[in-house]
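**Q** When you get a sec, could you give me coordinates for this:
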Amino acid sequence: MRIPKAAHTAQPWRIHEFTRDFRIEDVWSFRAPGAGPDDFPVMLDALKAAYDTRKEPAATRFLFAVRWKLGALLGWDNPQAGLGRRVVSLRDRLPCDLAQTANDATPCTDPFTEVYQLGNEAARELANKTVHDIMHLGWVPTGDGGYELRMAALVKPNGLFGRLYMAFIAPFRYLIIYPALTRQWERAWQDRTRLLTKAATYGVGNG
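**A** Next up is the predicted model:
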């Protein structure tokens, strides 16, 4: 479910210290029935295991196929446009003890790179020719004794081209991508035991 941006800024996240030059693009919440205060690492591992075993709707697969094809044709995803080349990694802004927490995070095969992971929040990033994107995940009490996952997309568009690109893809994010992501992530929590058992057995999500 899409929620106000203030729901992100009101939390005492560490991410605020390092992303003042990023804008908040989207904030979404994801249900986790039965979750407790210490279940954030379990949720993260379930999401990563789900990424490697996901079955996305045809519309989502088509959109990503078009995006990766365009990126290949136009050079959007060349290494020269990524982290350590066009932009400096957010990890370079962190104190050493915080940056080192990324080394303990469970690996994943998705395009994002770990920035840090704490007991109630984590950040991951990617960069290409269009944007430098931070995906922030936080674990928040719901007020009824439960917890939910919140995701904030923090972006720094690459000039006018990046801003136009973000505006162009906005309808696809809200109408197709995020609803599919919500179903996938909430299902990952519900299926966490099966997913994590499978990941441990077959090495899914371990590079």
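**Q** drop to CA atoms for contacts and neighbour counts, all remaining ones
**A** OK.
**Q** now the most centrally placed residue in the chain, what's its secondary structure?
**A** For the chain, the residue lying nearest the average C-alpha position, counting by Cα atoms, centre = their mean, turns out to be residue 135 (3.8 Å). Of the three states, residue 135 takes strand according to DSSP: H, G, I helix; E, B strand; the rest coil.
**Q** One more: residue 149?
**A** Following three-state DSSP, we place residue 149 in the strand state.
**Q** do residue 68 as well
**A** Classified using three-state DSSP, residue 68 is helix.
**Q** ok, now how distant is it from residue 113?
**A** In this view, residue 68 and residue 113 are 18 Å apart by Cα to Cα, to the nearest Å.
**Q** Which one's more surrounded, the two?
**A** Neighbours per residue, other Cα atoms under 10 Å: of residue 68 and residue 113, the larger number sits with residue 113, 20 against 13.
**Q** so how far is residue 2 from that one?
**A** Here residue 113 is placed at a distance of 24 Å from residue 2 (Cα to Cα).
**Q** Over to residue 43?
**A** Residue 43 is 19 Å from residue 2, by Cα to Cα.
**Q** go on, residue 67?
**A** 23 Å.
**Q** and what of residue 109?
**A** In this view, residue 109 and residue 2 are 26 Å apart by Cα to Cα.
**Q** Also residue 103?
**A** Note on residue 103: its distance to residue 2, by Cα to Cα, is 31 Å.
**Q** residues in contact with residue 31?
**A** By Cα atoms under 8 Å, 6 or more residues apart in numbering, the contact set of residue 31 is 147, 148, 149, 186.
**Q** Please give the structure of this sequence too, so both can be compared:
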Amino acid sequence: MKLPTSAHASHPWRIHDLTRDFTVEDVWSFRTPGAGPDDFTLMLAAMRTLGGLARQSLPSRFLFALRWRIGALLGWDKPAAGIGQRVASLRDRLPGDLRSTPPGLDDDRMPLKAVYQLDTEATRELANKTVHTVMHLGWVAGANGDYELRMAVLVKPNGLFGRLYLAAIAPFRYLIVYPALTRQWERAWRERDRAAEHNEL
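**A** Below is the predicted model of the structure:
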């Protein structure tokens, strides 16, 4: 479910101090019935096992494949346009206490790379020729008392080209990508026992 930007801005997340030059593009919530305050890492594990790109809907996979193809043809995703080259990583901005914590697990299949992970929030980032994107995941109490996952997408477009790119892909995000992601991540929570068994192997 789409939420107003205030749902992210009003919560005292650590990410706020690191992204004052970013804009909140989207805020989304994902239902996790029966979840408690200590289940954030369980949800992240379920998402890694059952929520990856290969399990997304066919339209979403097509859009991502098309995006990567276009990016390869136009050079949008070259290393020179990425983290550590065109833009500095958010990890360079971390205060000492966050810098000393493990950033979270990275996966070669996942283009967004870990910045930090805490008990109730985790952050990943991606940069290319169009935009520097931050995905923030938070764990909050929902209206019915169960905890739920919140995702905020923060962006810093690369000039006019980046702003036009974000405007062009917005309909696809809202009509295809986010609804499919909602179904996938909420299903990952429901099937979390299978994810836990997989991680123990």
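**Q** Work out the TM-score between the chains.
**A** Once the chains are laid over each other, their TM-score by TM-score structural alignment, normalised by the length of the second structure reads 0.95; 200 aligned residues with a Cα RMSD of 1.3 Å.
**Q** just to revisit the earlier point, aligned to the residue nearest to the centre of the first structure, what sits in the second structure?
**A** For residue 135 of the first structure, the aligned position in the second structure is residue 135, judged by TM-score structural alignment.
**Q** what about the closest residue to its match other than its chain neighbours, is that helix, strand or coil?
**A** The shortest distance from residue 135 of the second structure to any non-neighbouring residue, by Cα to Cα, 6 or more residues apart in numbering, is to residue 153 (4.8 Å). Taking three-state DSSP as the rule, one finds residue 153 of the second structure in the strand state.
**Q** what's the neighbour count on residue 153 of the second structure?
**A** As a burial measure, the neighbour count of residue 153 of the second structure was computed by other Cα under 10 Å and equals 21.
**Q** Verify the contact between it and residue 133 for me.
**A** Yes - with contacts defined as Cα atoms under 8 Å, residue 153 of the second structure counts as touching residue 133 at a distance of 7.0 Å.
**Q** picking that back up, report the contact partners of the match of residue 135 of the first structure.
**A** Neighbours of residue 135 of the second structure in contact, by Cα under 8 Å, 6+ apart: 112, 123, 124, 125, 151, 152, 153, 154.
**Q** buried set for stretch 144-152 of the first structure?
**A** Taking 16 or more other Cα atoms under 10 Å as the basis for neighbour counts, the residues of stretch 144-152 of the first structure that come out buried are 147, 148, 149, 150, 151, 152.
**Q** Let me know the closest of these to residue 77 of the first structure.
**A** Comparing these against residue 77 of the first structure with Cα to Cα places residue 152 closest, at 22.4 Å.
**Q** quick one, what contacts the residue nearest to the closest one when sequence neighbours are not counted?
**A** Nearest residue to residue 152 of the first structure in three dimensions, chain neighbours excluded: residue 27, at 4.4 Å (Cα to Cα, 6+ apart). Contacts here follow Cα under 8 Å, 6+ apart; on that basis residue 27 of the first structure touches 2, 3, 4, 5, 7, 8, 150, 151, 152, 153.
**Q** What does the second one correspond to in the second structure?
**A** Okay, so that is residue 3 of the first structure. For residue 3 of the first structure, the aligned residue in the second structure is residue 3 (criterion: TM-score structural alignment).
**Q** Please enumerate the strands of the first structure.
**A** Counting by DSSP state E, residue ranges of the strands within the first structure are 23-31, 113-117, 121-127, 131-141, 147-157.
**Q** ok, average deviation of the shortest one from the second structure?
**A** Looking back up the chat, that one is strand 113-117 of the first structure. Plainly put, strand 113-117 of the first structure ends up 0.7 Å away from its match in the second structure on average once the two are laid over each other (mean Cα distance after the TM-score superposition for the first structure).
**Q** Show me the contact partners of that strand.
**A** The list of residues contacting strand 113-117 of the first structure from outside it, by Cα under 8 Å, 6+ apart, reads 90-91, 98-103, 105, 122-126.
**Q** Please name the residues that touch residue 83 of the first structure.
**A** With contacts defined as Cα under 8 Å, 6+ apart, residue 83 of the first structure is in contact with 89, 126, 127, 128.
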